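# Sharing a sequence plus its predicted fold:
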Amino acid sequence: MPLPFLTADRALDDETGGAPDDSAYEDLNRWRRPYRPGPWRVGGAALLLLLASYILFSAMIIAMAGSLPAAGICVAVAALVIVFAVRVVHSGVQVSAHGLRQVGVFTSTTVAWPRIAALRTAQQPVRWLGLPRTVQGQAVIAEPADGGATRTLISSHSADFLARPEGFDMAADALESWAAAYHR
């Protein structure tokens, strides 16, 4: 079963950094992630799936022992853990000709390109792996056209780019090229 949200498009792997004017894009209206999910994100999802397999195994043992309602609860908990693991891998920034979408584990925010004044890379304190602890790093920041609060899209210490500075640079360049191509 193909899971298209696990990898970035093949066109993003070339030296252009996934510029939207690339001839490999047939459908610029499709939402795509301009970078690959990082090892921390994939590893966390793998651990969650391992936990779900243990929960399903315990559900099987409980069902064989004769307690079907308890086994049903275990299966429901395992299904929730599996859905959470898929959302963890799916979260990140996605782009299309329509705009920019920041997908989180529980929420998603979509902003049209005309509502973004600029995308820029800045050196600033960033959250380490999404935790409250901050460290000095780089972040791609979206400045809204209406003058509201800026939004950090990706950072060099997130689950996708921790210990991968070249991956962060490629993703920042790809996001900035999408913004340059569709900023009106």
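Good, I have the coordinates. These numbers were taken from a predicted model, which means no experiment stands behind them. Residues are numbered from 1 along each chain as shown.
# Going by C-alpha atoms from here, please, whenever you check contacts or count neighbours.
Noted.
# Name the SS class of Asp146, please.
Put simply, Asp146 is coil when judged by DSSP: H, G, I helix; E, B strand; the rest coil.
# isn't it right up against Pro114?
No: if you go by CA atoms under 8 Å, Asp146 and Pro114 don't touch, sitting 10.2 Å apart.
# Between these two, which is the more surrounded one?
Using other CA atoms under 10 Å as the criterion, Asp146 and Pro114 rank with Pro114 on top: 15 against 9.
# how about the more buried one, what does it touch?
145, 182-184 (CA atoms under 8 Å, 6 or more residues apart in numbering).
# Okay, one more to line up with it:
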Amino acid sequence: MPLPFLTADRAFDAPGEDLALPFDDRDQWRRPYRPGPWRVAAAALLLLLASYVLFATVIISVAGNPSGGAVCLGIAAAVIASALRLLRMGAWVSAHGLRAVRFLSTRTTPWGQVREVRTVQQPVRWLGLPRTVQGQALVLVRADRAGDGPAALVTTHNADFLGRPEAFDRAADSVEVWADEYRHHA
């Protein structure tokens, strides 16, 4: 079964490649980088936990407690949904705009409202925890929200790029290429 949210653009994998937009269907939302090993490991652990909960669901249901089995089934479904949402998190691009997917929210910014997408040095959260470290962030500056500060899309210390600075540079460059290409057309 193909999982489109795990696929990434192969053209950006090789360093030194041209950063042209190599997609045939630019209207489709895509993440221009692969999910990082920390994100995939966390999702795998959640799915492992869900398998144990589903096994407990079967045992509880066979033992004659259908309401307990239903509760366990609901818990397993919530854990599976959390693992899938964790895998979808990140910055997504298409011809329509730039989408920042968080665990509990998604914000889509049309290219016409994007003033700038740039990489900056700033304190960033380490794996999304309250602890901050010095790193780089790909930030989005929206034209319609001049009073708000720039919103960080991805950082060098999030679950996709921790310990992979080259991957962060390639991903930031590819999102910036999308922004440069479509901001001027919007």
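Looks like it came in fine. Fair warning: this is a prediction, and the values are worked out from it, not measured in the lab.
# Just give the TM-score of the two.
For this chain pair, the superposition-based TM-score is 0.94 by TM-score structural alignment, normalised by the length of the first structure; 180 aligned residues with a CA RMSD of 1.2 Å.
# can you give me the helices for the first structure?
According to DSSP state H, the first structure carries its helices in the segments 39-65, 68-90, 165-182.
# Buried residues in the shortest one, which are they?
In this case it means helix 165-182 of the first structure. Buried residues in helix 165-182 of the first structure, counted by 16 or more other CA atoms under 10 Å: 167-179, 182.
# Pick out whichever of those sits closest to Leu131 of the first structure.
Sorting these by how near they are to Leu131 of the first structure, with CA to CA, puts Phe168 at the top with 18.6 Å.
# residues touching the closest one, list them.
Here Phe168 of the first structure is in contact with 155-156, 161 (CA under 8 Å, 6+ apart).
# For Leu153 of the first structure, see how far away it is.
Phe168 of the first structure sits 11 Å away from Leu153 of the first structure, going by CA to CA, to the nearest Å.
# do Gly147 of the first structure as well
17 Å.
# The two: which is more packed in?
Leu153 (20 against 10).
# ok, that one - contacts?
93, 102, 139-142.
# end to end, how far does stretch 103-113 of the first structure reach?
One end of stretch 103-113 of the first structure to the other measures 16 Å (CA to CA).
# just stretch 141-161 of the second structure next, same as before
End-to-end distance for stretch 141-161 of the second structure, by CA to CA: 21 Å.
# Could you find the closest non-adjacent residue to the residue most central in space within the first structure?
In the first structure, the residue lying closest to the centroid (CA atoms, centre = their mean) is Gly92, at 1.9 Å. With CA to CA, 6 or more residues apart in numbering as the criterion, Gly92 of the first structure has its nearest non-adjacent residue at 5.2 Å, and that residue is Val103.
# What's that neighbour aligned with over in the second structure?
Applying TM-score structural alignment, one finds that Val103 of the first structure aligns to Val101 in the second structure.
# what residue of the second structure takes the place of the residue nearest to the centre of the first structure?
Using TM-score structural alignment to pair residues, one finds that Gly92 of the first structure aligns to Gly90 in the second structure.
# what residues are up against that match?
Contact partners of Gly90 of the second structure, counting by CA under 8 Å, 6+ apart, are 31, 100-102, 153-154.
# To what extent is Ala122 of the first structure buried, counted in neighbours?
Other residues within reach of Ala122 of the first structure, judged by other CA under 10 Å, total 13.
# Check Ala20 of the second structure too.
12.
# wait, isn't it in contact with Val177?
Yes: counting by CA under 8 Å, Val177 is a contact partner of Ala20 of the second structure at 7.5 Å.
# how much space between the nearest residue to Thr108 of the second structure once chain neighbours are set aside and Asp25 of the second structure?
Leaving aside its sequence neighbours, Thr108 of the second structure sits nearest to Arg99 (CA to CA, 6+ apart; 4.2 Å). Per CA to CA, Arg99 of the second structure is found 17 Å from Asp25 of the second structure.
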